[in-house]
Each structure stands twice: as C-alpha cells, then as structure tokens.
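Trainee: When you get a sec, could you give me coordinates for this:
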Amino acid sequence: MEFGALSRLIVISNRVAPAEGSHSGAQGGLAVALQSALREMGGIWFGWSGGQTDVFTGQVNLQRGDGYTTATVDLEEQDIDEYYNGYANRTLWPLFHYRMDLAEYERGFAGGYQRVNERFADTVRPLIEQDDTVWIQDYHMIPLGQELRRRGCANRIGFFLHTPWPPRRLLATLPEANELVETLFAYDVLGFHTAEWLESFCDFARLEMGADIEEDGDVIRFGGRTVRVIVCPIGIDTAEFRALAASDTAQHTCRQMERSAVGRAMIVGVDRLDYSKGLEERLLGFERFLLEHPEERKELFLLQIAPPSRASVGSYQRIRNTLEGLSGRINGEHADLDWVPIRYVNQGYPRDVLAGVYRASRIGLVTPLRDGMNLVAKEYVAAQDPGDPGVLILSRFAGAAAQMQEAVLVNPYSAEEISDAILTALRMPRDERIARWRALMDGVEREDVMWWRKRFTDELIAAPSLAEVD
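Mentor: Have a look, this model is predicted:
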C-alpha cells in the first residue's frame, strides 16, 4: 500500500514550527525534518502553541500554508509548570539522558503530564479523519496514543522517540515506569534512533512487566495489543542543507569567519545550552589540548555557540553560570594580546549562517554525554568543501555515532581523548580527510530525512489498523 493512498499525515508534537516555513535559528532538527515530511505529504501538525491561557478551552488556532496546516492550543500556567517544566524537563529529560541525580519525581508533575496529554487527545481527536495516519513525536507525548484509543481512534498510530531510552535499572527509578511503558502498547509502531535504545526498551518490557509479554522478532505483544519496534535513525534534509551551504548568506558568513580567524584553524561547537551536551567537559578537553600542546595554542580557537533554553528550569540556569565561569577562566589564563582561545556565544543563528560557519571550521566538535541522535554532526558534514573538508569529532554516546563510524570518535568524559582527537584532526592529511568525509557524506545522503520518514511510515502503513482488525 502506497502512502499516497492515505489522505493525510497527522503529526503531533510538543511544539509546532510555523507552516509558512523558516530558516530561523529557533528551529531544531526535528522541526526541519517534520516540515519536510509534511510539505511532501500534506496534513496537520498539532501541538502546544507555547502560549498561556487563564482557562483551558481547547480552542484550536489553525494556520494554513506551505503544504500543510498547523493546529495549536494554549495551556494554563499550571499545565506548563507541571507538564512541560515539570515532568517533561525535570523528570523525563534528565532520566532519559542517564542523569538520575537531576531527575525530580513529584506526583504533581506526573499528574500534570497525564492531564495535558488527555487535553491534547480531547482537542486533536476531532481533527483526525478516518483514513489519516497519526505520528506522535517524543517523550512529551508518551501516553497520547492510549488517550486517543480511549476516545475511539482506530487509526494507525505511530510513536517516535527522539531521546535515548534509558537502561532498565535507571528507568525503574521512575515511580510510574510500568504504567508509562504500558501506554506505549497503544501504538502500532515504535521507532528508536539506535539498536541500543530499542534494546533498552525491550529489556524493560521483558524483565519488569511480567509473563504477559510475548516477543516475536521485532513484534511485542502485551495486554491484547501488538506493537512493532524498529530502529529508524533520523537524518537531515541533505539536499536542502547543501543548498543552504551554497547560498550567498552562507558564503558571506564563511568568508567572514575565515577573515576573523586570521589564518588560525577554527573549531566549532553548536549546541543548545543543556547538561546533556557535554559542554563543560568539552571546554575542559579543549583546555587540556592547550596545556599539552603549547606549540599549537595560538594556531587555533574554539567557537562555541550555545543558545539558552528552558531558562525557568534551575539546572539550566546552573549550567549557564558554570559555562560562563569556565570559559572566562580558560580565556583569562590562556589568552594573549592578539588571541582568545574560546569565543563563547549565547545566541542562536539562522541555519544558512550556521552552514557558513560549519564550512569555515577545520573541526566540528560534537561531544554530547548522551544524545538520541544529534543532527549538528550531519549538518557539519553536509556543509563541507568536498576538496578540503573539515574533520568531525563525535561522541561515542551520541546516537549519530552508530551511523558515523568514520568520524574521530571520543569518550566525551575524557579530557585526554578530546585533546588527542583535536591533535589528530589538526594533523590529518587531506587525503584522509577527504576519504573520511566521503564515507560520512554517503551516509548523510543515503539515510536522509526522507529515508527516515519512509522507513517509519512504510512500517506504520503496513500495520493493520484497529478497524481492519475488528
């Protein structure tokens, strides 16, 4: 059955990008990927507006354009505090990134998370037509499929997780762990970026949910429901990003950065300001390089772009303060009259500007402590000059590492490994840089966002709907 035989795609996620499309720096990789899928297939993108209302009414704001419709709702202050700032960002996010020390387990957070998912189900259900395929995104919406089923939705419903899935012993610290995992059996297809995340999910289901679990290859049965679990790593819109890298803005930015470098090699890091990104460890690894290789110290610099996020969450305030202090200390101890080792920037930039920055960079430093995927790594590769490409240094603990073995892979917790990798990249011969880049680029082109979408939706379309089963 071809996708075109279905009427529409209904994408549901926490936030929604504007339907008219934009290259704004505010758009993350997920937003760009879903826009590409919706422009091709048509449909609705539903989610929270980001706005607040005194009383939740379920009123939907519809905006049409660029091949699809956005549908958004406002939430009450308590909803935002408990569902978004609370359970999503102070419970699930740190837990799913292996940071039990930062996870906060509050009944009020869990209650708000469930309440908002019920409100989303009430609001989006009337927008879903009989032949639509529903694709729910990420950890904010885990119970939503079950709530749609309770409201009579017999459509094919898939769920994709963009974060890691934690090991069984870590997830078991969540008071509602079993109940949360049970809700995932309302879906027809579950997608994960890597085999590691998928195996962690299956391990929990197998060992924590009792004898009612049945496994048959990539199919798991529980409570009368059958779900298919697949590995489906997300990609970028490679053709679009290559076009951005060739744009006038990108070329101007590249020349501007090269002039600014004054003959020095530029290392670039681009990360949302988050403790999962390993920014503190990255700066310490770079400092280790400066100490171990004084002959190289004035021949390069690190540009770290780190736009703030989730400023109302205390752990994010602390990481910003820590990084500002650390970058200031390193610069104070190592800078000279004509050279500063770290340029630390707390703002976002449009993607065409970033494409120019990537192309001007001798090294892309992508070292998260834990990451579901990491599309910056793929964008860096796509932006390179084929005749003189830069070198990607990539954390072994990023989901992207499973696909990008030709990068210089490092343990981000080790300052020594980061230092050694920087030296390796700086001294890498052009022939080797080209060979590594070509292999990486082949993967970025082959398994792009359209491949990701097709891989997931083909599985979802092949699943029988509840109406067909009945």
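Trainee: When you work out contacts or count neighbours from here on, use the C-alpha atoms and nothing else.
Mentor: Will do.
Trainee: What are the boundaries of the helices in the stretch 201-350 of the chain?
Mentor: Using DSSP state H, counting those that start in this stretch, the helices of the stretch 201-350 of the chain run over 238-245, 248-261, 279-292, 314-334.
Trainee: just checking, I128 touches I10?
Mentor: Yes: at 7.3 Å, I128 counts as touching I10 under the criterion of Cα atoms under 8 Å.
Trainee: Give me the more crowded residue out of those two.
Mentor: Shown here are I128 and I10; by other Cα atoms under 10 Å, I10 has more neighbours (25 against 17).
Trainee: wait, what's in contact with G372?
Mentor: 162-164, 193, 398-400 (Cα atoms under 8 Å, 6 or more residues apart in numbering).
Trainee: Can you tell me, leaving aside adjacent residues, what's nearest to it?
Mentor: T163 (4.0 Å; Cα to Cα, 6 or more residues apart in numbering).
Trainee: again, but for I418
Mentor: Nearest one to I418, counting by Cα to Cα, 6+ apart, is G285 at 5.2 Å.
Trainee: for comparison, sequence B:
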Amino acid sequence: MSRLIVISNRVSAPKGSQSGAQGGLAVALASALREHDGLWFGWSGERIDTFTGEIDYQVNQGVTTATIDLEDQDIDEYYNGYANRTLWPLFHYRVDLAEYERDFAGGYQRVNARFADMVAPLLEADDVVWIQDYHLFPLGDELRQRGCGNRLGFFLHIPWPPRRLLSILPEAAELVRRMFAYDVIGFHTAEWLESFLDFVRLELGGTIGADGIVTLGDRSVRALVCPIGIDTPEFVELAAGVPARLAYRKMRDSADGRDMIVGVDRLDYSKGLEERFLGYERFLVEHPEERKEVFLLQIAPPSRGAVGSYQRIRDTLQGLSGRINGAYADVDWVPIRYVNQGYGRDTLAGIYRAAKIGLVTPLRDGMNLVAKEYVAAQDPEDPGVLILSRFAGAAAQLTEAILVNPYSAEEVSDAILKAMRMDRAERIRRWRACMDSIESQDINWWRQTFLDALMLPRAGA
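Mentor: Next comes the predicted model:
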C-alpha cells in the first residue's frame, strides 16, 4: 500500500503522554499514519477572518499533519451547528435536543466541499483515503465529484440511529445516498450496522448481499463491523510507568483507606453523568453503612462550550454534586470529588489502577475507550471491577463487566454494592475475560481489519 491519507474534522498532532488528555481516536490514527508514512488532514481548530486557502504542514513525532483554519460562520454553522446541534444529539437518540436549521445544513455542505477542494490536489494516484466520523459524511462524494478515483473508506465513531429516528433528519435520505461514494463503511457494533442497513433497505430500496455488499442503484459499498480498540501493550506499559505510579500513590494516599470509584468522561449529555450521580446517591441512601468506605472521583473536562446544551449540563452537574455533597458529607469525608479538567493518559492510567470500581455509564456511546483503558490499567493479581452501560458499544465486547441500565438508579446502586463486595477470584475472572477481548481486538486489529477490507476488490466490480 502507498500512503494512508486520514481526514477528520480536527487534527490532533501527537504531543506525548504528559501533555494532556489525548483522545483515543487521535492515538489510534497517529499509530496508523506512522506505519504507512501518511498524512493527516483537517481543521486546525483555529478561526480566521477570511479563508485564504493556506495549508499548514507540520511533523510531530513522525506524523505529518496538514491543517486549514475556518471562518467564524463556518464554525458556527458546520461545527457548532449541524455537527453538534443536529447530528450529534439525533445520532445519540436525543431528539429533544436536536436542532434543524437550513443555515446549519448549508454550512455543513460548504465546509465538506471546502475540505474536498483543499485535499484533492494533495492526493496521489495510489493513496488510500480514510475519512473519519459524522462531521464528514458527504466528503467522499465531494471527492468523487472532483475526479478522485482513490480507495475511499469511512468509519463512524458514534452510534447510527434506528431508521425511524434518522428519518426525522430532513436530509437523511440524501445523506445516506451520498455515503455510497465510499468503498467501505465501518461501524463499531452490529446494532449500528443493522440500523444503517435497515434505512438503506426500507427507506431507499437498496439491497443487502450475503457478502456484506450493500447496493443502491448503480453504487455498491462494503459495510462491516469493526470495533475500535486501544493500544493495549502501550497502555499496560503506561500503567507501570513513573507518572502512573506517582498518580496511583497520590490517589491511594488521598483515599485514606477508602475505596475509590472513578468516572472519566468528556462533559457531554450522552455520557449519563447526571444519571450516574443519581445512581451513586441511591447507593449512599440504600447503604448508609458503606458511605464512609467509598467516594466517587468524577473527571469531566468541558467541551463544546459554545453549544447551549453543554453549558446546561455543566450547570446541572455542578448543582447536583453540590447538593449530594451537602446532604451526605461529613467533616472527614466528601462523597463526590468532581473535577472539570483533563489529565494525561499516563496520569489517568495510575488513577484507573487505584480505583476499586470503574463507573462507565453513558446513555448512548459508539464505543467508549475509557472502559477498555480502565481494564488495561488494572493489577492482574488484584483488579478492580468495571461497571459498564449496556448502551455503550464496548458492552458488546466486555460482556464480563457488570452491565447496567444507566437510566435506572437502582441498577447502578446494586452494581456498586456488588462490585465493592466481589471477592478477588471473581474479580480476576471477570478482568481476565475483558482483558482477552481488549488484547485480541486492539487498535492494531481495528486498523488492519478496516484497511484490509478497503484493499479488497471494489464492491460490485
């Protein structure tokens, strides 16, 4: 294979493990690009008064990036608007929060066309192009319109909603039709894939072949399930490193003999943080004898502050954590430590290892790599227990976690008690089963599985 060209909304150049909390996707793509001498193209995250067409090239830790700046109108309509006020809530089943504005849709199409204009001249004939996530659904079609004959793959990192839900989107049919410009489309779970196929078949009249080929008119695409993983050996190594050991010691000292429950989530309504706090409060109410034996550390870095719904969830959580602490705290114990900042992955590895329970309870999540990182960070001889929402994509793989309905405070409370009282033999058994999955389907497996599919003969050829 020649070069790998990755295109995503934002480009996150590798900065090292101590420079901040770098997302799982960024780590995964950087690894793939190093191996294939590739190029990562996308938005820099910076604003510009007037778009100039200039591309900023940089090389960081062996990864070449090419970024462009966007105008305020583009950011407001494409990113804050259509991507995060229309698609994100709808695809996470939050119809009540989704907003439908023609300006949003117009800005989304305009920026996707701009991406295509900028990246098309950079492509060489045998490059393989891998486009990432919901910000760029139509980009493949835009590239085809500019004469791009390269292999084009698309991976969706969030859930794909059920057919009836997606039909609420005014542009749903056109959006799905344009996705047939790709050669391969990947989803995290069989559920998301089935929802996509259901829409193609029942709303558009497409056909589904036994070989995974989906056909609509004269276009065919290969659709597959390909759950993303973590770099398991690397994260295990991080958990044994000096920064992680220091973080571990700091947390154990501050716990003062108490068990720690940890949650690490971007501040987002899809993560179920309000429901998590209420489930933990139910535990405190139902088991007063356990109160001073445990505390919840919730790390929730803010995100998308320009979107009103994100401002509201931050205010809600601040009020809820304050109320719970006010109601149950004592002079020597606070039930919730609520922290609004990010930490480097090496520090998080130590925090995970110090936690008796990993509490990962999104209301809906495409995958959730925190669940996998928590498992990978554990001491094999004395591991903690993962409590995982059955509505996270990771639940399809980590079946030996304690799976819960995050909407049920009673289930969350019961799961916390079960995890706290679980004996070492069962904790080891459950951890080993989860770890086997994390090791066998890691980030390298994900990358290779998708790229192998992308290199197969074209669907319908």
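Trainee: Between the contacts of G372 of structure 1, which sits nearest F204 of structure 1?
Mentor: P164 (13.8 Å; Cα to Cα).
Trainee: That closest one -> structure 2?
Mentor: Using TM-score structural alignment as the criterion, the counterpart of P164 of structure 1 in structure 2 is P159.
Trainee: circling back: what's the neighbour count on the equivalent of the residue nearest to I418 of structure 1 over in structure 2?
Mentor: Residue pairing (TM-score structural alignment): G285 of structure 1 is matched to G279 of structure 2. By other Cα under 10 Å, the residues close to G279 of structure 2 number 23.
Trainee: so G279 of structure 2 touches A415, yeah?
Mentor: No: the pair G279 of structure 2 / A415 is not scored as a contact, 9.6 Å apart, by Cα under 8 Å.
Trainee: can you tell me how far the residue nearest to G372 of structure 1 sits from D132 of structure 1?
Mentor: Separation of T163 of structure 1 from D132 of structure 1 (Cα to Cα, to the nearest Å): 26 Å.
Trainee: My reading is that N9 of structure 2 lies in a strand. Confirm?
Mentor: Yes: using DSSP: H, G, I helix; E, B strand; the rest coil, the secondary structure at N9 of structure 2 is a strand.
Trainee: gap between the residue of structure 1 most remote from its centre and E296 of structure 1?
Mentor: Distance to the chain centre peaks in structure 1 at L337, reaching 39.0 Å (criterion: Cα atoms, centre = their mean). Taking Cα to Cα as the measure, L337 of structure 1 falls 16 Å from E296 of structure 1.
Trainee: Also V134 of structure 1?
Mentor: Taking Cα to Cα, one finds V134 of structure 1 at 53 Å from E296 of structure 1.
Trainee: Ok, F96 of structure 1 next?
Mentor: According to Cα to Cα, F96 of structure 1 stands 38 Å off from E296 of structure 1.
Trainee: can you check D218 of structure 1 too?
Mentor: From D218 of structure 1 to E296 of structure 1 the distance is 51 Å (Cα to Cα).
Trainee: Alignment lookup: E208 of structure 1 to structure 2.
Mentor: In structure 2, E208 of structure 1 lines up with E203, judged by TM-score structural alignment.
Trainee: nearest spatial neighbour of its match, skipping sequence neighbours?
Mentor: A173 (7.6 Å).
Trainee: Whatever residue of structure 1 lines up with the one you found - how many residues pack around it?
Mentor: Using TM-score structural alignment as the criterion, A173 of structure 2 maps onto N178 of structure 1. Per other Cα under 10 Å, the neighbour tally for N178 of structure 1 reads 15.
Trainee: so when I look at the residue nearest to G372 of structure 1, I'm seeing a helix, right?
Mentor: No: counting by three-state DSSP, T163 of structure 1 is not part of a helix but coil.
Trainee: Go ahead and confirm it touches F96.
Mentor: Yes: the criterion here is Cα under 8 Å, and T163 of structure 1 meets it with F96 at 6.8 Å.
Trainee: Would you mind saying which of the helices of the stretch 201-350 of structure 1 lies nearest R430 of structure 1?
Mentor: helix 248-261 (18.6 Å).
Trainee: neighbouring contacts of stretch 407-422 of structure 1?
Mentor: So stretch 407-422 of structure 1 is contacted by 278, 281-282, 284-286, 288-289, 363, 367-369, 391-397, 401, 425, 436, 440 (Cα under 8 Å, 6+ apart).
Trainee: now swap in stretch 450-461 of structure 2 and tell me
Mentor: 151-153, 183-184, 186, 213, 219-222, 226.
Trainee: Show me where the stretch 1-150 of structure 2 has its strands.
Mentor: 4-10, 39-48, 56-60, 63-71, 128-132 (DSSP state E, counting those that start in this stretch).
Trainee: Reformat the ones you listed into a markdown table and put distance to M118 of structure 2 next to each item.
Mentor: What follows is the strands of the stretch 1-150 of structure 2, written out as a markdown table (distance: least, Cα to Cα, whole Å):
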| stretch | distance to M118 of structure 2 |
| --- | --- |
| strand 4-10 | 11 |
| strand 39-48 | 9 |
| strand 56-60 | 12 |
| strand 63-71 | 9 |
| strand 128-132 | 14 |
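Trainee: nearest to A32 of structure 2, of those strands?
Mentor: strand 4-10 (8.0 Å).
Trainee: Once aligned, what mean separation remains between the closest one and structure 1?
Mentor: Superposed on structure 1, strand 4-10 of structure 2 shows a mean distance to its aligned partners of 0.4 Å (mean Cα distance after the TM-score superposition for structure 1).
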